[in-house]
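J.: all I have is the shape, not the residue letters:
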């Protein structure tokens, strides 16, 4: 794959898509996405949170999607939807140059169809599914009609921006290593490692636990080798400490 970006990472914003509680253990997790801006003015959106219906009526949406046996939305207002989070940064849907789907579970794909004309970078293994993973309910989500840039291995999107193919949590799970001018290297594990304790728990319940263990170790070794700040996908301990939009990491 040819590099898709011209500029280097300039700054990174964490998008707050709300809070969710997992029934099995009571764990309260933040739902996040990311907006990366490059030195060439390019804007890259990684993941888009829950669908809008969860901000309108979370209970009805949960019942419709069959999500209730897994957990419940604790906090998800209109201000936690992708367009509103981008607006905190002064960014509109038309300003996005590239969307990336780390994988296609329900808390990551809510606005995948909300950016017409924007190409979507996604793992080939994920895009090959008949539909996005979404959830187990009746309301299966269809693939939006977009230009899909499909990843089959680790790739460099541009200077200082690496996309890592790390299946385990999902068939086409992606993680990201970016090099910011002041913060330095940052590893966004997404759900490849949802929280630090998942490593000791051997990634129990993953789509493929063996692959999840392998790639979890690979990511942590890479972070250590690069001296990278690690931002986990759904860490209850880390989430309250992270700066979120409209603030930036630069």
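T.: Arrived safely, thanks for sending. Just so you know, these numbers come straight off a predicted model, no measurement behind them.

J.: only C-alpha atoms for contact and neighbour calcs from this point on.
T.: Noted.

J.: give the buried residues for whichever helix in the chain runs longest.
T.: In the chain, assigned by DSSP state H, the helix with the most residues is helix 209-226. Neighbour-count burial for helix 209-226, counted by 16 or more other Cα atoms under 10 Å, picks out 209, 211-213, 215-216, 219-220, 223.

J.: which one among those residues gets closest to residue 38?
T.: The closest of the buried residues of helix 209-226 to residue 38 turns out to be residue 223 (Cα to Cα; 21.6 Å).

J.: please identify which helix or strand holds the closest residue to that closest one other than its chain neighbours.
T.: Nearest residue to residue 223, sequence neighbours excluded (Cα to Cα, 6 or more residues apart in numbering): residue 187, at 6.6 Å. Residue 187 belongs to strand 184-190 when assigned by DSSP states H and E.

J.: strand 184-190 and the longest helix of the chain, what's the angle between them?
T.: Interaxial angle of helix 209-226 relative to strand 184-190 (axes from the mean of the first three to the mean of the last three Cα atoms, to 10 degrees): 170 degrees.

J.: structure B:
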């Protein structure tokens, strides 16, 4: 695959898409995305949170999608939409050059039909599904008509910016490693490792537990070798401590 970006990453913003309480153990997790800015002012948006109907009435939306079977949306308002989070970073939606879809669960694909001026990088195996995964057997979202770049193997999408296929949580789960000028290497595990405790729990309940264990071991080996700052997909403790937009890692 030809590189998709010309510049190297110079800043990373964590976008706040809301809060969710998981039924099984009551943990409260942040719903996040990321904005990466490059040295030539390219903008990469990673994931887009819940569908916009959740910002209008998240209780009604949860009932419609039966999301209450998994947990409860606690916070999801207009300020948690991608456009509002981008505005915190002084970035307009039209400035997005690339969208990365780490996987297609409900809390990651809310804006799958937005930012159409930008191609969407997604795993080939997940794009080949009849519909995005969404949640359980609820799959109301169709694939929007847009340009997709389908990833079949690990690749460097630009200088100091790698994307890795790490199946387990989802069949086409992606993770990213980027190198920032001051922070150094940053590993975005997405839901390949939602929180460190998952490693000890051996990813019980994942779509493919065996694959998830292997993917996590691979990611943690990369983190150790790179001495990387690891940002997990949904770690409650880390969510309370991590910098969020408009603050950035650089």
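T.: Here it is on my side, so go on. Note that the coordinates shown come from a computational prediction; the quantities given were computed from them, not determined experimentally.

J.: what's the TM-score here?
T.: TM-score of the superposed chains, computed with TM-score structural alignment, normalised by the length of structure 1, equals 0.98; 250 aligned residues with a Cα RMSD of 0.9 Å.

J.: circling back to that earlier point, off-centre distance for the strand holding residue 187 of structure 1?
T.: 12 Å (Cα atoms, centre = their mean, to the nearest Å).

J.: helices along structure 2, start to end?
T.: 53-56, 58-65, 82-88, 124-127, 197-200, 209-226, 236-241.

J.: how about those, which one is nearest residue 181 of structure 2?
T.: Among these, helix 209-226 comes nearest to residue 181 of structure 2, with 14.2 Å by Cα to Cα.

J.: turn the buried residues of helix 209-226 of structure 1 into JSON lines, including distance to residue 143 of structure 1.
T.: Formatted as JSON lines, the buried residues of helix 209-226 of structure 1 follow (distance: Cα to Cα, whole Å):
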{"residue": "209", "distance to residue 143 of structure 1": "27"}
{"residue": "211", "distance to residue 143 of structure 1": "26"}
{"residue": "212", "distance to residue 143 of structure 1": "25"}
{"residue": "213", "distance to residue 143 of structure 1": "29"}
{"residue": "215", "distance to residue 143 of structure 1": "27"}
{"residue": "216", "distance to residue 143 of structure 1": "28"}
{"residue": "219", "distance to residue 143 of structure 1": "29"}
{"residue": "220", "distance to residue 143 of structure 1": "32"}
{"residue": "223", "distance to residue 143 of structure 1": "33"}
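
J.: the residue nearest the centre of structure 2 and residue 165 of structure 2, how far apart?
T.: Nearest to the geometric centre of structure 2 sits residue 47, at 4.3 Å (Cα atoms, centre = their mean). Distance of residue 47 of structure 2 to residue 165 of structure 2, given as Cα to Cα, to the nearest Å: 16 Å.

J.: kindly report the same for residue 203 of structure 2.
T.: 17 Å.

J.: could I get the contacting residues of residue 207 of structure 2?
T.: Counting by Cα atoms under 8 Å, 6 or more residues apart in numbering, residue 207 of structure 2 touches 168-171.

J.: my bad, should have said residue 139 of structure 1
T.: Per Cα under 8 Å, 6+ apart, neighbours of residue 139 of structure 1: 64-65.

J.: can you rerun that using 6 Å?
T.: By Cα atoms under 6 Å, 6 or more residues apart in numbering, the contact set of residue 139 of structure 1 is residue 65.

J.: what's the mean deviation for the longest helix of structure 1 versus structure 2?
T.: Compared with structure 2 after fitting, helix 209-226 of structure 1 has a mean deviation of 0.3 Å; criterion: mean Cα distance after the TM-score superposition for structure 1.

J.: what's that helix in contact with?
T.: By Cα under 6 Å, 6+ apart, helix 209-226 of structure 1 touches 166, 168, 203.

J.: Throw these into JSON lines and include distance to residue 82 of structure 1 and neighbour count, thanks.
T.: Shown next, in JSON lines, are these (distance: Cα to Cα, whole Å; neighbours: other Cα atoms under 10 Å):
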{"residue": "166", "distance to residue 82 of structure 1": "25", "neighbour count": "30"}
{"residue": "168", "distance to residue 82 of structure 1": "26", "neighbour count": "25"}
{"residue": "203", "distance to residue 82 of structure 1": "28", "neighbour count": "23"}
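
J.: next one: the longest helix of structure 1 to chain centre, how far?
T.: With Cα atoms, centre = their mean as the basis, helix 209-226 of structure 1 stands 17 Å off its chain's centre.

J.: try stretch 223-243 of structure 2
T.: 13 Å.

J.: how long is it end to end?
T.: OK, stretch 223-243 of structure 2 end separation, Cα to Cα: 20 Å.

J.: run through the strands of structure 1 in chain order.
T.: Using DSSP state E, the strands found in structure 1 span residues 9-22, 28-38, 43-46, 71-75, 98-100, 120-123, 148-151, 155-158, 161-165, 174-180, 184-190, 229-232.

J.: can you redo the ones you listed as TSV with distance to residue 239 of structure 1 and mean neighbour count?
T.: Output for the strands of structure 1, formatted as TSV (distance: least, Cα to Cα, whole Å; neighbours: other Cα atoms under 10 Å):
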stretch	distance to residue 239 of structure 1	mean neighbour count
strand 9-22	10	22
strand 28-38	6	23
strand 43-46	17	22
strand 71-75	14	17
strand 98-100	21	21
strand 120-123	25	24
strand 148-151	28	18
strand 155-158	27	18
strand 161-165	22	22
strand 174-180	17	23
strand 184-190	13	22
strand 229-232	9	19
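
J.: before I go, just wanted to say thanks for your time.
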